[in-house]
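Student: this one's structure only:
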């Protein structure tokens, strides 16, 4: 049953990785929006 602890740890690591990717994609979208808005003004 000790294996479940390490499995839980890898699940948590996967979840954190997925979260970081999602946050990264959100940040890219925000940066793209800022970039498009700044180019429209010019």
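Tutor: Looks like it arrived, so ask away. Computed from a predicted model, the values in this text were never measured in an experiment.

Student: going forward, measure contacts and count neighbours with C-alpha atoms only.
Tutor: Will do.

Student: what about residue 9, which helix or strand?
Tutor: Using DSSP states H and E, residue 9 sits in helix 3-41.

Student: which strands and helices sit next to that helix?
Tutor: Packing partners of helix 3-41 (3 or more CA pairs under 8 Å, 6 or more residues apart in numbering; DSSP states H and E): none among the helices and strands.

Student: ok, now how distant is residue 39 from residue 33?
Tutor: Note on residue 39: its distance to residue 33, by CA to CA, to the nearest Å, is 10 Å.

Student: Below is structure B, check it against A:
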């Protein structure tokens, strides 16, 4: 099993968070701490 590079994983998380924020499903201020804790 190939593990993705941390940078790639973080970028994917960031894109997902931005998409959720754009759709109004969550607040970016709530998502940011989650990204920082990855």
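Tutor: Thanks, I have it. Model, not experiment: these values are computed from the prediction.

Student: Determine how far the helix holding residue 9 of structure 1 lies from the middle of the whole chain.
Tutor: Centroid separation between helix 3-41 of structure 1 and its chain, computed with CA atoms, centre = their mean, to the nearest Å, is 1 Å.

Student: list the buried ones in that helix?
Tutor: Residues of helix 3-41 of structure 1 classed as buried by neighbour count (16 or more other CA atoms under 10 Å): none.

Student: Give the aligned equivalent of residue 21 of structure 1 in structure 2.
Tutor: Superposed on structure 2 with TM-score structural alignment, residue 21 of structure 1 falls opposite residue 7.

Student: Check residue 33 of structure 1 too.
Tutor: Checking with TM-score structural alignment, residue 33 of structure 1 has residue 19 as its match.

Student: With residue 25 of structure 2 as the reference, measure out to its match.
Tutor: Distance, residue 19 of structure 2 to residue 25 of structure 2, by CA to CA: 9 Å.

Student: again with residue 10 of structure 2
Tutor: For residue 10 of structure 2, the distance to residue 25 of structure 2 equals 20 Å [CA to CA].

Student: likewise residue 18 of structure 2?
Tutor: Taking CA to CA, one finds residue 18 of structure 2 at 10 Å from residue 25 of structure 2.

Student: Repeat that for residue 31 of structure 2.
Tutor: 11 Å.

Student: how about the helix or strand containing residue 35 of structure 2: buried residues?
Tutor: Secondary structure from DSSP H and E places residue 35 of structure 2 in helix 28-36. Neighbour-count burial for helix 28-36 of structure 2, counted by 16+ other CA under 10 Å, picks out residue 31.
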